[in-house]
Each structure stands twice: as C-alpha cells, then as structure tokens.
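S.K.: Give me a 3D structure for the following:
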Amino acid sequence: MRLLTDENFNGSILRGLIRRLPGLDLVRIQDVGLLHADDSTILEWAANEGRILLTHDVATITGYAYERINNGLSMPGVVEVIATAPIRQVIDDLYLLICCSQPDEYEGKILFLPFP
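M.R.: Next up is the predicted model:
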C-alpha cells in the first residue's frame, strides 16, 4: 500500500507505524516538494502517484476529495484521522487497514479513524 501524509500529520503516529511496518511505502508532503500546496494539488498528486492520503484535515480535504469523485477523477482514498484520538489506537487501526486490505479497496473512499 502506497501512502502519503499531509504536512501536519502527527509524527508520533508516523514513527509508531514505521516501527511496526519498517518497509512501509510512505512519503510525506514535505518529502515530495508539496509543502504548503493547496488541497486540490495534494489530491491530484496522490492520484497520479496512486497514494492514499493520511490527514487530520477533516475541514477541507474531505470536500476536495468528494469533488474529485463527483467529477469522475481518480481518488485513491483518504483516511481522515481525528487529531485528538489516542495515538496507539490510531496506529493499531492503520496497521489493520494496511495489513488486511488491498489499496484498490479505498479508491473513491474516505475513511475516518479511529474505528468505532
């Protein structure tokens, strides 16, 4: 599974996830020259690269993601992580998502973590 995190994604979650999955294919916005890019640019880049976006930005990314879906554009998936959720629970949920599913299952979907 190919993942992308936005610039404000919790570093403790990233470090915990990488500790559990050392070979994880994950890049940060900062790593690919998209620091301070607008949401539509980030989603377009993610679609072109086939990467599922991990974000805490529930306020705006969701609207842009639905816009891409409604316009028939590729949208490999967005995982909205509630910023105040317990870090360990988020890591466990992301681990489950990564290990127990296929990337194409998230095409055109927006998920919210933590799982209930």
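
S.K.: CA atoms for contacts and neighbours, from now on please.
M.R.: Noted.

S.K.: In contact with the most centrally placed residue in the chain, which residues?
M.R.: Nearest to the mean C-alpha position of the chain, by Cα atoms, centre = their mean, lies Leu54 at 1.8 Å. Contacts for Leu54 were tallied using Cα atoms under 8 Å, 6 or more residues apart in numbering; they are 3-6, 9, 78-81.

S.K.: one more to line up against the first:
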Amino acid sequence: MSIRYLLDENLSPSYREQLLRRQPDLIVWMIGDPGVPPKGTLDPKILRWCEENTFILVTNNRRSMPVHLADHLAEGRHVPGILVLRLKAEIRQIIEDLILIAAVSDDDEYQDRIDYIPL
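M.R.: This is a model prediction of the structure:
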C-alpha cells in the first residue's frame, strides 16, 4: 500500500482516527502535523507539498481547489490527486472509500485530478 493521504486542516481529526483504526498501516497526516505544512498554509503551497512528498490531498474545499489545481498544472507541475468530500456524505462512507482507494489504486491513478468521495 503506497497511497498516502494529507487531510486538510478543516477536516475533523476523527477522519484520521477512524482510518487508522480500520487500516493501521495507512499513512494519514493532517495539515499542522510535524513535517507538513502548518495550519493556515495557502492551498497552492499545500499542492506543491503534496507533489513533492507524494500525498493525495483529502479536503472539503469544493469552491477554490479546482482553480488552484488548474493554476498548479499550468505551471507544469503535478499533484498525486485531490479527493474532495461530497456534501452530506457520511464519515463511514468516506472512510470506506479512502481505505478502498488505498488498497486497490495504482500510485498515479488520481494524478492531476480532482475526484469526489464517496465515489
């Protein structure tokens, strides 16, 4: 399993807790953790960090993230992927999808894309 997730600072820590409870070998970091961008970091810098460290960003930022991704790609850069939480999605469904994605996806399957979860 080589998919790694960076959770946006606006997501509840319970996402990480539940992911790791169900899948202890999964790598799940949150904005603000040691070694990752601090809380308050602007999205373009977070995308660069995800690219440089090969983490898929998990966020609820539906409004501006498509613009930031387009700008990032226009600079000739790449991102391992962005997974945006759907409105009204239950945390259980999101956790199940994140575990499934990590288990069966190729490392570059979500590259340079925004996908919405649950799938």
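
S.K.: if we can go back for a sec, ok, the contacts of Leu54 of the first structure in the second structure: which stay?
M.R.: Here is what carries over to the second structure from these, by both residues aligned by TM-score structural alignment, their matches' Cα atoms under 8 Å: 3-6, 78-81.

S.K.: and which of these is nearest Asp25 of the first structure?
M.R.: For these, the closest approach to Asp25 of the first structure (Cα to Cα) belongs to Leu3, at 6.2 Å.

S.K.: The closest one matches what in the second structure?
M.R.: For Leu3 of the first structure, the aligned position in the second structure is Tyr5, judged by TM-score structural alignment.

S.K.: what stretch of the second structure lies opposite the biggest helix by length in the first structure in the alignment?
M.R.: When the first structure is scanned for its longest helix (criterion: DSSP state H), the result is helix 87-99. Matched against the second structure by TM-score structural alignment, helix 87-99 of the first structure falls on residues 91-103.

S.K.: For the first structure, just list every one of the helices.
M.R.: Under DSSP H, the first structure gives helices at 11-20, 39-49, 61-70, 87-99.

S.K.: Can you give me the buried ones in the last one?
M.R.: Judged by neighbour count using 16 or more other Cα atoms under 10 Å, the buried positions of helix 87-99 of the first structure are 87, 90-95, 98.
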